[in-house]
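**Student:** no sequence for this one, just the structure:
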């Protein structure tokens, strides 16, 4: 019976940690048990590189970072044929090290396979490569911002 009390206390502690952070889930696994505490993240949460705070607005009204004033968009950035989705959940880094120049900027021309950003997941730095060659039209992430799986990182045309 004391194990159940211990599990309940662990779940409470994990839930409090989840509430006090920007994480969407926490999982603890030991020999013969696994506990996962998660919260639902609304689909309309977007990250704007111009303001490194979470903007609670529908994606269609989020202000993209672009070289010129963007025309009114009728479709979400994820529906754009040049959209680059996040392949994992993690924290984005725009440069290879603090103070270094960013991998990409709006207007840059990139080649397929070139590093666009780094996503840190579980203390592993994952270089995210350009899926195709083209010009960076918009960037939807900022340095040290969390991203969810499938969230649009940038648009390459």
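**Tutor:** Yep, that arrived. Everything quoted here is computed from the prediction, not taken from an experiment. Numbers count the residues shown, from 1 in each chain.

**Student:** okay, CA-based contacts and neighbour counts for the rest of this
**Tutor:** Noted.

**Student:** give me the neighbour count for residue 20.
**Tutor:** 9 (other CA atoms under 10 Å).

**Student:** repeat that for the one 10 residues further on.
**Tutor:** As a burial measure, residue 30 scores 7 neighbours (other CA under 10 Å).

**Student:** return the distance of it relative to residue 19.
**Tutor:** The gap separating residue 30 from residue 19 is 23 Å, by CA to CA, to the nearest Å.

**Student:** now residue 117
**Tutor:** Distance, residue 117 to residue 19, by CA to CA: 28 Å.

**Student:** these two: who's more crowded?
**Tutor:** Taking neighbours as other CA under 10 Å, residue 117 and residue 19 compare with residue 117 leading, 24 against 12.

**Student:** touching, that one and residue 97? I think so.
**Tutor:** No - the criterion here is CA atoms under 8 Å, and residue 117 misses it with residue 97 at 11.0 Å.

**Student:** this is the comparison structure:
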């Protein structure tokens, strides 16, 4: 496996430019992760991890139940306000159309409705966690 050093340099530059602690790049079967340890120190250490997964080790996960996915990219919130009552909890009954979470995008709070009736089996994201479009956020059984 040959790793392009320019990609590592570019990722390291992004870490410094955007004051990040970690960044990851994936292309086909190559995955490069660059991270800083102890970002408050003046002597910053950058570590690079690269991996190429073997084709026979790729697993597919089977999900039982209905997946509620994020309709947009943003930040997921489990309650309407910090410290407030959560919209859903594992084991709670929910009806189709009921709000399960809020995803904030560009200072707009978007309520995410349940796509099915059922019981909350799993909450797949944490409060304040960034989510991607199409990412599973809740599993309803």
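**Tutor:** Looks like it came in fine. Predicted model only: the values in this text are computed from it and were never measured.

**Student:** and the TM-score between these chains?
**Tutor:** Overlay of the two chains. TM-score (TM-score structural alignment, normalised by the length of the second structure): 0.59; 100 aligned residues with a CA RMSD of 3.2 Å.

**Student:** which stretches in the second structure count as strands?
**Tutor:** 22-27, 30-37, 45-51, 66-69, 74-77, 93-94, 99-105, 108-113, 118-123, 130-131, 136-140 (DSSP state E).

**Student:** please identify the deepest-packed of those strands.
**Tutor:** Neighbour counts (mean count of other CA atoms under 10 Å) averaged over each of the strands of the second structure peak at strand 74-77, with a mean of 23.

**Student:** how about it, aligned to which bit of the first structure?
**Tutor:** Under TM-score structural alignment, the match for strand 74-77 of the second structure in the first structure covers residues 90-93.

**Student:** quick one: the matching stretch to the second structure mean distance?
**Tutor:** Stretch 90-93 of the first structure, aligned to the second structure and superposed, deviates on average by 0.4 Å (mean CA distance after the TM-score superposition for the first structure).

**Student:** contacts for that stretch?
**Tutor:** 117-122, 141-148 (CA atoms under 8 Å, 6 or more residues apart in numbering).

**Student:** kindly reformat the strands of the second structure as JSON lines containing distance to residue 16 of the second structure.
**Tutor:** Listed next are these as JSON lines, based on distance: least, CA to CA, whole Å:
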{"stretch": "strand 22-27", "distance to residue 16 of the second structure": "10"}
{"stretch": "strand 30-37", "distance to residue 16 of the second structure": "9"}
{"stretch": "strand 45-51", "distance to residue 16 of the second structure": "10"}
{"stretch": "strand 66-69", "distance to residue 16 of the second structure": "32"}
{"stretch": "strand 74-77", "distance to residue 16 of the second structure": "23"}
{"stretch": "strand 93-94", "distance to residue 16 of the second structure": "44"}
{"stretch": "strand 99-105", "distance to residue 16 of the second structure": "25"}
{"stretch": "strand 108-113", "distance to residue 16 of the second structure": "29"}
{"stretch": "strand 118-123", "distance to residue 16 of the second structure": "33"}
{"stretch": "strand 130-131", "distance to residue 16 of the second structure": "21"}
{"stretch": "strand 136-140", "distance to residue 16 of the second structure": "31"}
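
**Student:** and for whatever residue of the first structure lines up with residue 90 of the second structure, the neighbour number?
**Tutor:** Alignment note (TM-score structural alignment): residue 90 of the second structure maps to residue 106 of the first structure. Around residue 106 of the first structure there are 17 other residues, counting by other CA under 10 Å.
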